[in-house]
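Participant: Got a sequence here, can you build the structure:
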Amino acid sequence: MQLRGTGVGSGIAVGTVVRMADPLPEPPDRRSEADPETELERARASLAATAADLTARGSAAGGAAKDVLEAQALMAADPSLATEVETRVRAGSTAERAVFDAFVGYRDMLAGMGGYLAERAPDLDDVSQRVRAHLAGVPAPGVPAPGHPFVLVAGDLSPADTAALDLDQVLAVVTAEGGPTSHTAILAREKSIVAVVGAAGAVDLADGDLVVVDAGADAVIASPDGEELADAERRIAARAARAAAPVEPGRLSDGTPVPLLANLGSADGAAEAVRLGAEGVGLFRTEFVFLDADVAPTVDEQRAEYARLLEAFPGRKVVVRVLDAGADKPLSFVNDDDEPNPALGLRGIRALRAAEQVLRDQLTALARAASETDAELQVMAPMVATVEETRYFVALARELGIGVAGVMVETPAAALIADRVLAVADFASIGTNDLTQYTMAADRLLGSVAALQDPWHPAVLRLIGEVGEAGAEAGRPVGICGEAAADPLLALVLVGLGATSLSMSPSALGDVRASLREFDRADVAGLAREALAAEGAAEARAAVRAAVEAMRADRGPGSLNQAR
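Facilitator: Here you go, the predicted structure:
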């Protein structure tokens, strides 16, 4: 039996299933026999203890997990929720029931909003579970510890559980719920965990079942036969051999260079990216400098953070995306308007132009940081849609002392006029996540349309090809900095469409490097044509996979990489 879901990364694992314990049951809806003040004190103590525990877990985990767990801690400490709990307790509810009802109310409200907020609704369920477990004096439902390596199967994983996974024991994660932007997927990608999320049939897997979790194929194989097991073991061994091999620059088999760069959200991940073979940084997200601030950070505060990153890549290219505020990252000092559809509103370069001093300060800080280090700084503007926006950003970067300025191609408009955009910009970097969202009219943060959020769709690939062709004609580099670059199979197509560099989560560098070295320029151009000729995303993926397997068969057993 094969279950379909959304793979995170391209890894593969074999192991026996251990299911996550069921969540706490709904507490009975009855009047409390205790004094309301006593019940209220119990509720307050458990909310505070849960917030403190989540904060401590976040500090221990670090990285993206720290941000996620701190956000959950804020939920537990939210004054509005505390008021809702108090109102219910004073009306006669038990502390357990008051907490349950208050959190369910907020959860349903977020779920009804759609988009990013809907994706965060399950986090409230987890906080509620933890508060009620504290009230009951029992351990919060969490990851089992059977004493042997296992494949964890759950309805979904909370951020706290994902962050605390023991990677020596958990071979892979399979969830019945969740999409590509769920916290399970985000943290699994950061921790290099083999995972398939949104596999609805996972609810039918039982403890002890043997499974193959194939993230690269978006599949879970239950009760695999001997041939399927042998294929999985061979691919696991091949990945291990690649990981142990000396790291070399990215290139095709004919020597064509394809620099492989890292996507980073802070300087904390720089050392690990270098260790894994990143040849530079293709996307440095600067939002972390701004998101916890009530006012824009000063030039000196920003300069220190940027210098810390640049120092980790002496002599190497570091592409920094200026602040991408708006949509799911609202900032009061940039744009605090209540927009009915912020993804189509004042975000990216539009928001920065409306608050130009913020942009000027950031570019000034970046220029000063670059002057103190040996890195090759490049900057790019997010959400560019017009030539005029391109001209504005490039001129401002030049004015403030930055020599190389480009744009992100995330809108179909920018892709369709890429020739004119690249007549002004020094380079283009394609953000495949947003480009897919806007091409397919499918919110990339909404699980209900996750199937449409697929960069393999020929409509998306055609737009990427437009940019690649424009870059070649203008002699301008065209990078890919969306997560599409982390797919070893799709990476071949992207290079065939004209991408000159690929940037991704550092954990994906090894697989993509090996995939590229197996094919030459003619091969990847042919694979791009196969993908463009398909009717849809699934058909494009299948056609390219079949073409790759045919090429390997023609060349014999010498091809070791498995780009699946």
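Participant: From here on, just use CA atoms for contacts and neighbour counts.
Facilitator: Will do.
Participant: And the strands in the stretch 401-550 of the chain, which stretches?
Facilitator: 405-409, 428-430, 478-480, 501-504 (DSSP state E, counting those that start in this stretch).
Participant: mind checking how far the longest one is from the chain centre?
Facilitator: If I follow you right, that is strand 405-409. Distance of strand 405-409 from the chain centroid (CA atoms, centre = their mean, to the nearest Å) equals 20 Å.
Participant: Let's compare: structure for the following, please.
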Amino acid sequence: MLRLSGVGVSDGRAAGPVVRVAEPLPEPPASPAVTDPSAEAARISPAAETVANGLFARAAGVEGDAKAVLETTAAMAMDPSLSSRAEQLVNQRGLPAPRAVLEAANEFAESLRATGGYLAERVRDVHDVRDRIIAELLGVRPPGVPTLLEPSVLLARDLAPADTADLDPDLVLALVTEEGGPTSHTAILARSLGIPAVVAVRGLLAETSAVAAEVDGDGGTVSLSEEPVEVRSPERIDTTGWTGDGGTSDGERVKILANVGAAADTTAAVSAGAEGVGLFRTEFCYLAAQDEPDVATQRAAYAEVLEPFAGKPVVVRTLDAGADKPLGFLDTGAEPNPALGVRGLRVAFDRPDVLDRQLEAIAAAAEDSGAEVSVMAPMVATPEEAAWFTERARTAGITRAGVMVEIPAAALIASELLEAVDFVSVGTNDLAQYVFAADRQLGALAGLNDPWQPALLRLIAMIGRAGAETGKPVGVCGEAAADPLLGRVLVGLGVRSLSMVATAVPAVGSALAGVSLRACERAARDALAAPDVATAKAAARAAFE
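Facilitator: Below you'll find the predicted structure:
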């Protein structure tokens, strides 16, 4: 057997025959120039519509988060801006339709990649839609997961949401990818389904002779075999006991919440039994706008997301935009290092009017919907910034205000920060990226962005202690919360709300309900003492066993 290493992102062990996910189609050529540009351009919209209809048909057969993912991808395929830009390239440059779709989609993907963070993670979705439309134009089978005839281990370069949304967990033993990281869609999906997964496995696709694999999601290893192996299915967390009330077996209350970014996400969160929303990303209301949406427009958009959670807690994050997430009406100018520039709450210091209008809309939407709304600000570094935000929130009529802890400085002064706000929520994705100076989009640095890194856990422990000392709650809204084992460790570190992708809610809630607070604290102590990721995970697991 050939043993390869990567980053384990979903625990468990499994073995069985391998099935390779088809690679993307070859890049369509830009020549010869078409002789009838009008007729060629006219092919694009029908192809996009066919792709969208196919995705909508798949969505009709599933529920919850899978349905939301497929519908969102279908809507992206139908986006008129993509088709119109491709048609423009055909008419202006005489490009064949497949090539025009490639270039138009790549332009869109590059603009998302430049924004960084959550939006940059949508680049894979754009590429998926692009490849599906190109395949339709060429009359060939689109790349993606083939039909599985027996329980198998999937090997892929990476997986798009639409590839995996309706996977049958009874047929997928494990997921292994050459690219991706701890916050990739593959990682999120695998954790939610209880499927062992290892990502960022260099050299995986070069081993074409392997017919079987043994996957260790705990240790982050994959053993490839040229001979069949005995099929071994992973043990999965029983989620049937999830009641919708989060907490430990001895009665310590821990809210199990969902991260949402649009109305479709809220539907999935309700279906999963989330107790509320720990992170409502409001950027969706601004992305397609050339001008700032007025208060009435924002109010209606927010209310649509909030209404399903009437009477339940929802934490709304104010606009997280700026130099690394450019919006047309926020001209922050060019910066040499946008990721460390004017973004998040820092934009509001120069444009407080934009923040005030958003807070006004959020307060009105809260009244319209009946949800118990709190607000929190992104990219806060000092207590002075936190106090400034809290005062503006109160002036807008929002009584509960908090901040994100995603900058190391904020973690180091968590006690002083909590004196200025009502709560804090740790964004583990960005916090890890800044702690390790490692872009979370780079597969080569995926190991540094592993939320089990002891340095990251020690920062979270500091924040948890500050919360206990001040009597104010600490939450986690990064993807670290979606790991059932790590979620229990976070509770042991003092975290009292876990917010995650909707599909992970039942597994995390059920896992936490099966252990005591003392066991969580013991596992946290052992993980904190570990020198590396593997030892930390093993120590936590041993503590619960």
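Participant: how close does the residue nearest the centre of structure 1 sit to Val68 of structure 1?
Facilitator: Centre of structure 1 computed as the mean C-alpha position; nearest residue by CA atoms, centre = their mean is Ile186, 4.6 Å away. Going from Ile186 of structure 1 to Val68 of structure 1 by CA to CA, to the nearest Å gives 10 Å.
Participant: which residues touch the strand ranked longest in structure 1?
Facilitator: Secondary structure assigned by DSSP state E gives strand 12-19 as the longest strand of structure 1. For strand 12-19 of structure 1, contacts defined as CA atoms under 8 Å, 6 or more residues apart in numbering pick out 144, 146, 149-154, 171-172, 194, 205-216, 229, 232-233, 235-236.
Participant: Repeat that for stretch 209-216 of structure 1.
Facilitator: Looking at what lies outside stretch 209-216 of structure 1 - CA under 8 Å, 6+ apart - the contacts are 6-17, 151, 172, 174, 194-196, 219-224, 229, 232, 487, 563-564.
Participant: Now which of those residues would you call buried?
Facilitator: Among the contacts of stretch 209-216 of structure 1, those that count as buried by neighbour count (16 or more other CA atoms under 10 Å) are 6-17, 151, 172, 174, 194-196, 219-222, 224, 229, 232, 487, 563-564.
Participant: which ones among the residues you listed are found in strands?
Facilitator: 6-8, 12-17, 151, 172, 174, 195-196, 219-222.
Participant: I'd like the next helix or strand past the longest strand of structure 1.
Facilitator: Counting by DSSP states H and E, the next helix or strand C-terminal to strand 12-19 of structure 1 is helix 36-61.
Participant: Mind listing what's buried along that next one?
Facilitator: Applying 16+ other CA under 10 Å to helix 36-61 of structure 1 flags 36, 39-40, 42-44, 46-47, 49-55, 57-58, 61 as buried.
Participant: and what of stretch 245-258 of structure 2?
Facilitator: Of the residues in stretch 245-258 of structure 2, those buried (16+ other CA under 10 Å) are Asp245, Gly246, Gly247, Thr248, Arg253, Val254, Lys255, Ile256, Leu257, Ala258.
Participant: Give the equivalent position in structure 1 for the first one.
Facilitator: Which is Asp245 of structure 2. Counting by TM-score structural alignment, Asp245 of structure 2 lines up with Pro249 in structure 1.
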